[in-house]
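Trainee: below are the sequence and a predicted model; questions follow.
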Amino acid sequence: MQDVAHWRALVAEWTERIARYRQSVEPVRRELHAAWREWVFALAHASLQAGLSRTERAQLDELVRETAAALLALEDDAEIAAVASRHAEEVASTPAPRRDADPELLEDLAQDWEQQAAAAAAQRAERAAKRRAAGVAQRRRKEEQEVSRSLRDVYRRLASVLHPDREPDAQQRAHKTALMQQANQAYADENLLALLELQLQAEQIDAAHLASVDRRRLQHYVIVLQEQLAELQSEARRLESGFRAATGLAAGSGLQPRKADRVISSEAQRLRDELLLLRRQTRSLLDGENTKAWLREQRKTT
């Protein structure tokens, strides 16, 4: 019972931390996603500015494709897909020079090759992003299946204990019927802790009651508690794993929920900083000279 109480508290703490993470981080993440969409449109618009060289236009095209691919890996977006398609078409439709081309045309050919290489790199990045997104989606589906299976197993065990046909006493039958209604609500809410607590109530497992039960009944209680302990340990590991994946922490176990608060604050601040920087860069693309200067800096860093 002490082990069950410990792991129950741990699951409750992780559940509370994950709710806090969603409240603190998810709104900023949604804003950041919207800002990245605006960034794609700003890049596409900047590529139409007068005074840009072919290299600069190709650089903007590549940025459009890379950013669009990353966004499309997260969700379907018809507008972003259309922008990415237009910029991919521009690369594919570049006319090939004649064999007897002069030096200027040869330079154009080299730039075309650069654009085609960039397009191929963007396609590879898009496929890699899709694979990563597919992996994340697969892990989420697996976690959801594990949660569903745990809830279903506990609910079935609880329903068996609370079955009204197995209770001859009218007062106890009414009590179990009330517990079953609570169990139905907990199952609908996917509240594993509530289901486990109701199971203890239905089985009448408490310290005072255990002192007066016979050995056979005590063995049954031990089995119930062992099942609960396994469910709680599995749920705690799942919650910690989900938190680590969401915040970019390395896979592992043993992170204390109280230490997650610092991670939550750090992640929220990091996303806010990224959002501010992205909005500032988006505004700077409205000016042609700023765009050219920024592209030069990008070429130096790559």
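Mentor: Good, I have the coordinates.
Trainee: from here on, just use CA atoms for contacts and neighbour counts.
Mentor: OK.
Trainee: tell me the secondary structure for residue 175?
Mentor: Judged by DSSP: H, G, I helix; E, B strand; the rest coil, the three-state class of residue 175 is helix.
Trainee: what's near enough to touch it?
Mentor: Under the criterion of CA atoms under 8 Å, 6 or more residues apart in numbering, residue 175 has no contact partners.
Trainee: quick one, helices of the chain?
Mentor: 2-46, 54-74, 78-92, 103-161, 170-188, 192-203, 207-210, 215-247, 257-284, 288-301 (DSSP state H).
Trainee: ok, second structure coming up, stack it against the first:
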Amino acid sequence: MTTATVHPAHVARKLRGMPASDGAGVKLVRVIGSPQLDMLDPFLMLDEFGTDKPEDYLAGFPSHPHRGFETVTYMLDGRMRHKDNHGNEGVLVPGSVQWMTAGRGLIHSEMPEQEQGRMRGFQLWVNLPARDKMTAPRYQEFAPDRIPQVRPADGVTVKVIAGRVGDTVGPIDQPATAPVYLDVILAPGAAWTHELPDGHSAFAYPYEGSVTLGRDDAAREVLAQELAVLGGGAEVALRAGADGARLILVAGRPIREPVAKHGPFVMNTREELMQAFVDYQQGRF
């Protein structure tokens, strides 16, 4: 019996996000979905928000529509209340995750449930294949105690939001893109190697400290707030710098379909995009 060789991943590209604002003026950093990196199939956008200044987030994200893709909100600090026009409502607390499939369309809002203190987290947009774009909207929402946490190596803690680490499987289920979403915490100098599904698009984004990614001569240091687009193989080797590191490691199966997008709508053709605007304006969401 032969064992398939797993090739090491390397940093194919490294970039920094760009300051941006969204909603009613919430300040954030756009990492994917900028002129530097328009998308990384199936990922359409990655925003990092993080501030201690209430004026940067208090205006929130008032009611706005979505169609044709998924939004993933991972809260690190702060509290955010969400509501939609189908009667769904809840509060995202630190450590919680909301994986929202907009499907054929909904109108929702995300507003701070606080007037002071730190607000920090990520929002990731994940595309849907044509066959799923007009599916019924749904939420997969998990409180912090529903996100399994494992310690696969000395000095390594991993929160498994989606995908698998050893025998531990994250709670998010999405067959279309088979996503992996891990929050990895490394003690100073700690190392960990993880195998991603073969053929997935993948990136690592340290948001605290720094990490060396890759093996031997191909190893490259990635600093906080730098996005590392991964290439070359499925085996991701990580080693924290002197101050330790915290990063998200995300991967998904590419959809490889035409993308027509504008603002809150992501479809396959210009005609479908125009129809989304008509449906929204005529109250069909």
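Mentor: On my side now, so go ahead. As the structure is a computational prediction, the values presented were derived from the model and not from experiment.
Trainee: TM-score of the superposition?
Mentor: For this chain pair, the superposition-based TM-score is 0.25 by TM-score structural alignment, normalised by the length of the second structure; 116 aligned residues with a CA RMSD of 5.9 Å.
Trainee: ranking the helices of the first structure by burial, who's on top?
Mentor: With neighbours defined by mean count of other CA atoms under 10 Å, none of the helices of the first structure is more surrounded on average than helix 54-74, at a mean of 21.
Trainee: quick one: list the elements packing against that helix.
Mentor: Here helix 54-74 of the first structure is seen to pack against helix 2-46, helix 78-92, helix 103-161, helix 288-301 when contacts are counted using 3 or more CA pairs under 8 Å, 6 or more residues apart in numbering; DSSP states H and E.
Trainee: could you check the angle helix 288-301 makes with that helix?
Mentor: Helix 54-74 of the first structure runs at 80 degrees relative to helix 288-301, counting by axes from the mean of the first three to the mean of the last three CA atoms, to 10 degrees.
Trainee: other residues contacting helix 54-74 of the first structure?
Mentor: 33, 36-37, 40, 43-44, 46-48, 80-81, 83-84, 87-88, 111, 115, 118-119, 122, 125-126, 129-130, 133, 292, 295.
Trainee: quick one: residue 43 of the second structure from residue 201 of the second structure, how far?
Mentor: Residue 43 of the second structure sits 9 Å away from residue 201 of the second structure, taking CA to CA, to the nearest Å as the criterion.
Trainee: overlap of the contact sets of those two?
Mentor: Going by CA under 8 Å, 6+ apart, residues that sit against residue 43 of the second structure and also against residue 201 are residue 252.
Trainee: these two: who's more crowded?
Mentor: Under the criterion of other CA atoms under 10 Å, the comparison of residue 43 of the second structure against residue 201 puts residue 43 first, with 27 against 21.
Trainee: and the gap between that one and residue 202 of the second structure?
Mentor: When CA to CA is applied, the distance between residue 43 of the second structure and residue 202 of the second structure equals 9 Å.
Trainee: overlap in contacts, the two.
Mentor: Contact with both residue 43 of the second structure and residue 202 is made by residues residue 252, according to CA under 8 Å, 6+ apart.
Trainee: does residue 228 of the second structure touch residue 13 like I think?
Mentor: Yes - using CA atoms under 8 Å as the test, residue 228 of the second structure is close enough to residue 13 to be in contact (5.9 Å).
Trainee: who's more crowded, these two?
Mentor: Comparing residue 228 of the second structure with residue 13 by other CA under 10 Å, the one with more neighbours is residue 228, at 24 against 11.
Trainee: contacting residues around the more buried one?
Mentor: Under the criterion of CA under 8 Å, 6+ apart, the contact partners of residue 228 of the second structure comprise 11, 12, 13, 14, 15, 203, 204, 205, 222.
Trainee: what about it, which helix or strand?
Mentor: With elements taken from DSSP states H and E, the one containing residue 228 of the second structure is strand 226-231.
Trainee: which parts of the longest strand anywhere in the second structure are buried?
Mentor: Within the second structure, and with DSSP state E defining each element, the longest strand by residue count is strand 235-252. If you call a residue buried by 16 or more other CA atoms under 10 Å, then strand 235-252 of the second structure has these buried ones: 235-241, 244-252.
Trainee: enumerate the positions of the helix or strand that comes right after that strand that are buried.
Mentor: Once the chain leaves strand 235-252 of the second structure, the next helix or strand it forms, by DSSP H and E, is strand 260-262. If you call a residue buried by 16+ other CA under 10 Å, then strand 260-262 of the second structure has these buried ones: residue 261.
Trainee: please enumerate the strands of the stretch 151-285 of the second structure.
Mentor: With DSSP state E, counting those that start in this stretch, the ranges of strands along the stretch 151-285 of the second structure come out as 156-162, 164-165, 168-169, 180-186, 191-195, 201-213, 220-223, 226-231, 235-252, 260-262, 265-267.
Trainee: also the stretch 1-150 of the second structure?
Mentor: For the stretch 1-150 of the second structure, applying DSSP E, counting those that start in this stretch gives strands covering 10-16, 18-22, 26-32, 43-51, 61-66, 69-77, 80-84, 89-92, 97-101, 106-112, 119-127, 138-142, 149-153.
Trainee: check which helices and strands the third one sits against.
Mentor: Think strand 26-32 of the second structure. On a contact count with 3+ CA pairs under 8 Å, 6+ apart, strand 26-32 of the second structure meets strand 18-22, strand 43-51.
Trainee: looking at those strands, which is buried most?
Mentor: strand 43-51 (a mean of 22).
Trainee: and that one, what does it pack against?
Mentor: In terms of contact count using 3+ CA pairs under 8 Å, 6+ apart, strand 43-51 of the second structure is assigned the packing partners strand 26-32, strand 119-127.
Trainee: lovely, talk soon.
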